[in-house]
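Participant: Attaching a predicted model along with its sequence, questions to come.
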Amino acid sequence: MADTATLRTEPLASAVRKATRHLMPMLVILYFVAFLDRTNVGFAEDALQMERGISAGAFALGAGIFFIGYAIFEIPSNLLLKKFGARWWLARIAITWGIVAAAFAFTTNDTMFIILRFLLGVTEAGLFPGVIMFLAEWFPNKVRVRMFAIFYLAQPFSQMLGAPLSGGLISFGDQYTPWAGWQVMFFSEGMLAVIAGIAAIFLLIDSPQKAKWLDPDEKAELIDVMEREDSVRQEDGPTGVWRAMSNWKVWYFTVIYFCLQIAVYGTTFYLPQQVSGLIGQEVGWQVGLVTAIPWLVGLFACYYFGNKANTIKRRRNWGTIFYILTGVFILGSAWAGAANQPVLGILCITIAVASFLSVGPITWSFPTAFLTGTAAAAGIGLINSLGNLGGFVAPLMRTAFNEAMPTDSGAWGVVSLGVFAFLAAAMIAGTRFFRAKADDLLEEEALKAPAH
């Protein structure tokens, strides 16, 4: 349960606790399944190449082209979410992407694989930025990083539980069904998304005004603080779709998020293969269990630091430190692989994963402090869509470096990922030069909070 002791009144704290309890589990489940369906392709790489003749180049293109479809439809999807409401639109996203994800079980060639990866991006577009915008309308700035962190827990959960789940489904399918294990994995995990989308229709509420489970005092306090913060964002940030998309701060955070996604997806897509190479085992149950270790550690790190990042100083300083750690330990994992040091390699991967998971929620606290309304729909959509192109660039860049400078460990491909994290660190540190009015409000609320 979220710590709400620092909020200014008990009705407000109670409203936040209820909103956390009623909304966050469903949102975590949606992102859990989404992250699982977009990254489980790493477990099927070898099988797709051997059984369906999918080439390494087609796999790299397919892994990344997801983000092209995602980027094209991200902003329209976010604007439609604003029009139709989060409950119905998030449910639609989950159901349609689940159908596409299940269709991967029937992949037969390079072209089909690439098309399905593109369609997966198209159908999932809007989920992540839609939830970010949804949380910014439900939770005060004081606790928003905490809520982002809870939402982000779906990433380590999906990899910590999803890695052995995907490996287990492959093993089960190969041994006990007439289908290939990778087919069973794709179909089963796609259907999970469909079920989650149907559940979202019944469990999500579009706004505090519609929440029947809030008492009148709780509802009034929550609406009051959100309207106050909204007025600050309207005064401090751009208004309208086009002004948001041309705002320099929006583009500044787009570059930061692009750098983050290169590290995240460049690591995640190839993590099973990297772990397989380090421990000398084929991808399956054992690799799945070892792959879960970094995500287990990252789960606790993400929640702990998200829970504590309740001042602008902490958000900026910790964001800078975590980006630096991400870069350093991605580079360290490359060295460990080249030096045949499996324990050190797993340790470096673990710290890198924990760092980029911890910095994600902190990064999103900056744009949500000055974007609201349709500007938020467009601005957050732009940051996420173009930033996520890092997921398209990462596998192609990693493959290109490995082909240009081949080694048994693929170290140069890994090194290319870590460099961008240092640029993000410098840019987060640079946010001290354009303090937003929402930062002042955040510090003011800290002074108002009752002592405990």
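Facilitator: The structure has been received and is ready for your questions. These figures come from a predicted structure and were not determined experimentally.

Participant: rest of the way, CA atoms for contacts and neighbours
Facilitator: Noted.

Participant: Strands of the stretch 201-350 of the chain, start to end?
Facilitator: Taking DSSP state E, counting those that start in this stretch as the criterion, the stretch 201-350 of the chain contains no strands.

Participant: where's residue 33 relative to residue 410, distance?
Facilitator: 29 Å (Cα to Cα, to the nearest Å).

Participant: Between those two, which is the more surrounded one?
Facilitator: residue 33 (24 against 21; other Cα atoms under 10 Å).

Participant: Is the more buried one in contact with residue 191, as I believe?
Facilitator: No. Residue 33 is not in contact with residue 191 according to Cα atoms under 8 Å; the separation is 9.6 Å.

Participant: C-terminal to the helix or strand encompassing residue 18, which secondary structure element comes first?
Facilitator: Assigned by DSSP states H and E, residue 18 belongs to helix 10-39. Reading on from helix 10-39 to the C-terminus, the next helix or strand found by DSSP H and E is helix 41-51.

Participant: buried stuff in the following helix or strand past that next one?
Facilitator: The first helix or strand that comes after helix 41-51 along the chain, using DSSP H and E, is helix 56-84. For helix 56-84, burial by neighbour count (16 or more other Cα atoms under 10 Å) applies to 58-82.

Participant: Could you list every helix and strand in contact with helix 56-84?
Facilitator: Contact here means 3 or more Cα pairs under 8 Å, 6 or more residues apart in numbering; DSSP states H and E; on that basis helix 56-84 packs against helix 41-51, helix 86-103, helix 110-124, helix 127-138, helix 373-387, helix 389-404.

Participant: Would you map the helices across the stretch 101-250 of the chain?
Facilitator: Remark: helices assigned in the stretch 101-250 of the chain by DSSP state H, counting those that start in this stretch are 110-124, 127-138, 141-152, 154-160, 162-176, 181-203, 216-236, 241-246, 248-268.

Participant: Who are the contact partners of the nearest residue to residue 414 once chain neighbours are set aside?
Facilitator: In space, and not counting its chain neighbours, residue 414 is closest to residue 334: 5.7 Å by Cα to Cα, 6 or more residues apart in numbering. Taking Cα atoms under 8 Å, 6 or more residues apart in numbering as the contact definition, residue 334 lies against 345, 409, 410, 411, 412, 414, 415.

Participant: dump the residue contacts of residue 74.
Facilitator: Counting by Cα under 8 Å, 6+ apart, residue 74 has contacts 125, 126, 381, 382, 384, 385.

Participant: Could I get the contacting residues of the residue lying closest to the last one once chain neighbours are set aside?
Facilitator: So that's residue 385. Excluding its sequence neighbours, the residue lying closest to residue 385 (Cα to Cα, 6+ apart) is residue 71, at 4.1 Å. The neighbours of residue 71, taking Cα under 8 Å, 6+ apart as the test, are 121, 125, 384, 385, 386, 388, 389.

Participant: try this one next to it:
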Amino acid sequence: MSISDATSIIEPEGSSFEEATYRKLTWRLVPFLFLCYIVAYLDRVNVGFAKLQMLGDLQFSETVYGLGAGIFFIGYFLFEVPSNIILHKVGARVWIARIMLTWGVLSAAMMFIATPTQFYVLRFLLGLAEAGFFPGIILYLTYWFPAARRGRIVALFMTAVAIAGVIGGPLSGLIVKGMEGVNGWRGWQWMFLLEGIPSILVGLITLSYLDDRIADAKWLSGPEKTLINSAVSREQQEKQTHGLGEVFSNGKVWLMGLIYFCFVMGLYGISFWLPTLIKALGVKDLMDVGLLSAIPYAFAAVAMVLIGRSSDQRGERRWHIAIPGFLGAAGLVLSVSFANSPVLAMAALTLGTVGILSTLPLFWSLPTAFLGGTAAAAGIAMINSLGNLAGYLSPTLVGMIKDATQSTNNGMYMLAGCLALGSVLTLSVSRQPTTSKA
């Protein structure tokens, strides 16, 4: 896709000063945040690829793997809200850099694990280190973009999940296969080391690249700052104001957390188990597994942006979230039904991945429509931390089910049920019309 084609998807038509300003803002912030999220997501889920070698080397069971993969999210849960409040106080530039530097070091250290305890401890610490990154970026985008523009902006940012899958599968396969035995290390050890380094480098760049607020952006002119600031300020005045105590007792916040939990169950079911599911179809070569795992994510990347743009244009959120959720559930069920047909099973896994990933960016248009200020920092973090408990539960349950039944089928049914429930709950949310463009 050319830059001009990408621009036509990301931005509405028009050549006014307003459109030119938001075009400038988009190309300044989103590609860099996109890069940050790609390296973050690679470090979070590359354990799914390492599993194909690591379990045999270290004699870990599927249950041990599932618990270790998921325990990341316990640390993530514990530090999520405090981390996002700190970001709101000290600024995104320093805090996002801190997050990326610490998780890069810990991710690289995964190469040295030898026991289940070491696996659990490092995954837990990795969760602590990364806590606050994703909700911090979502909060950061509310400082710059009004609600009517955030659907496609968040969708574009979150296609990094899909692009990480497109890049990460082949890259991980290449490292695991190509670096096998170099310096006496196994391929999975090299993968953790080499995929941890980019997080450290990007974290250092963050310190000089990001600006905390509109007023700090030297690359914006005075009139551009005034335009953006007036749009964001006007929106903040219209939002409900909550104290921190009210956030934790707000039923809408808990409902958002439950919806996100259901969708994240599906996300990490795919993220941690897709290589295993593809290998179960009869694909033996790890490089081939990596290449095939890129296919579902490539389709999802396109779908996420197109659905985000459609939602912004129509000012509609609920059905744009629920329909992909139902499609994701259908894809997981069909992948089990077509297990004896690799082509049909891959098509079903692609449908499931497209549906699951397309729910996530637009979901965030719901809570950011009614939370503002410090309450937004706490509320977004709370919703994200509640939802990401599914990142612990999903791989743990699927691993236990696989150990008990020698099959992932029932695990996929369980994940499909969660996606369907999340879609139903989304449709129960009261309509919140998207405000017109600033």
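Facilitator: It's in. Note that the coordinates shown come from a computational prediction; the quantities given were computed from them, not determined experimentally.

Participant: so where is the helix holding residue 18 of structure 1 in structure 2?
Facilitator: Using TM-score structural alignment, helix 10-39 of structure 1 corresponds to residues 16-45 of structure 2.

Participant: swap in stretch 413-429 of structure 1?
Facilitator: Counting by TM-score structural alignment, stretch 413-429 of structure 1 corresponds to residues 411-427.

Participant: average distance between that stretch and structure 1?
Facilitator: Compared with structure 1 after the fit, stretch 411-427 of structure 2 shows a mean deviation of 0.9 Å (mean Cα distance after the TM-score superposition for structure 1).

Participant: Run through who's touching that stretch.
Facilitator: Counting by Cα under 8 Å, 6+ apart, 258-263, 265-266, 269, 318-319, 321-323, 325-326, 328-330, 332-333, 336, 356, 394, 397-398, 401-402 sit against stretch 411-427 of structure 2.

Participant: again with stretch 372-386 of structure 2
Facilitator: 76-78, 80-82, 84-85, 88, 132, 135-136, 138-139, 236, 239-244, 247-248, 253-254, 256-258, 260-261, 367-368, 371.

Participant: and with 7 Å instead?
Facilitator: 76-77, 80-81, 84-85, 88, 132, 135, 139, 236, 239-244, 247, 253, 256-257, 261 (Cα atoms under 7 Å, 6 or more residues apart in numbering).

Participant: repeat for stretch 351-359 of structure 1
Facilitator: With Cα under 7 Å, 6+ apart, stretch 351-359 of structure 1 has contacts from 264, 294-295, 297-298, 301-302, 305-306, 319, 322-323, 325-326, 329-330.

Participant: likewise stretch 397-406 of structure 1?
Facilitator: 410, 412, 413, 414, 416.

Participant: Check which residues of stretch 429-438 of structure 2 are buried.
Facilitator: Per 16+ other Cα under 10 Å, stretch 429-438 of structure 2 contains these buried residues: 434, 438.

Participant: what's next to that stretch, contact-wise?
Facilitator: With Cα under 7 Å, 6+ apart, stretch 429-438 of structure 2 has contacts from 147, 148, 149, 231, 315, 316.

Participant: Out of those residues, which is nearest to residue 193 of structure 2?
Facilitator: Nearest to residue 193 of structure 2 among these: residue 149, at 37.8 Å, using Cα to Cα.

Participant: gap between the closest one and residue 235 of structure 2?
Facilitator: 12 Å.

Participant: Give me the buried entries from the contacts of stretch 411-427 of structure 2.
Facilitator: 258-263, 265-266, 269, 318, 321-323, 325-326, 328-330, 332-333, 336, 356, 394, 397-398, 401-402.

Participant: before we move on, the earlier item: got TSV for the helices of the stretch 101-250 of structure 1, with distance to residue 423 of structure 1 too?
Facilitator: Below are these laid out as TSV (distance: least, Cα to Cα, whole Å):
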stretch	distance to residue 423 of structure 1
helix 110-124	27
helix 127-138	23
helix 141-152	22
helix 154-160	23
helix 162-176	30
helix 181-203	35
helix 216-236	26
helix 241-246	22
helix 248-268	7
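
Participant: which stretch of helix or strand covers the residue nearest to residue 369 of structure 1 when sequence neighbours are not counted?
Facilitator: Sequence neighbours aside, residue 438 is the residue nearest to residue 369 of structure 1 in space, at 5.7 Å (criterion: Cα to Cα, 6+ apart). Secondary structure assigned from DSSP H and E places residue 438 of structure 1 in helix 437-448.

Participant: Give me the distance between the residue of structure 1 most remote from its centre and residue 392 of structure 1.
Facilitator: Computed with Cα atoms, centre = their mean, the residue of structure 1 farthest from its C-alpha average is residue 178, at 34.7 Å. Distance, residue 178 of structure 1 to residue 392 of structure 1, by Cα to Cα: 34 Å.

Participant: what's the answer for residue 252 of structure 1, then?
Facilitator: The value you get for residue 252 of structure 1 to residue 392 of structure 1, if Cα to Cα is used, is 19 Å.

Participant: between these two, which one's more packed in?
Facilitator: residue 392 (23 against 15).

Participant: Just give the nearest non-adjacent residue to that one, would you?
Facilitator: residue 64 (3.6 Å).

Participant: Pull up the gap between the aligned partner of that neighbour in structure 2 and residue 128 of structure 2, please.
Facilitator: Here residue 64 of structure 1 is matched to residue 70 in structure 2, going by TM-score structural alignment. For residue 70 of structure 2, the distance to residue 128 of structure 2 equals 13 Å [Cα to Cα].

Participant: cool, and residue 432 of structure 2?
Facilitator: 34 Å.

Participant: what about residue 149 and residue 235 of structure 2, which has more around it?
Facilitator: The neighbour comparison of residue 149 of structure 2 against residue 235 (other Cα under 10 Å) goes to residue 149, with 24 against 19.

Participant: need the contact list for the counterpart of that one in structure 1.
Facilitator: Counting by TM-score structural alignment, residue 149 of structure 2 lines up with residue 143 in structure 1. The contact partners of residue 143 of structure 1, by Cα under 7 Å, 6+ apart, come to residue 310.

Participant: Thanks a lot, see you next time.
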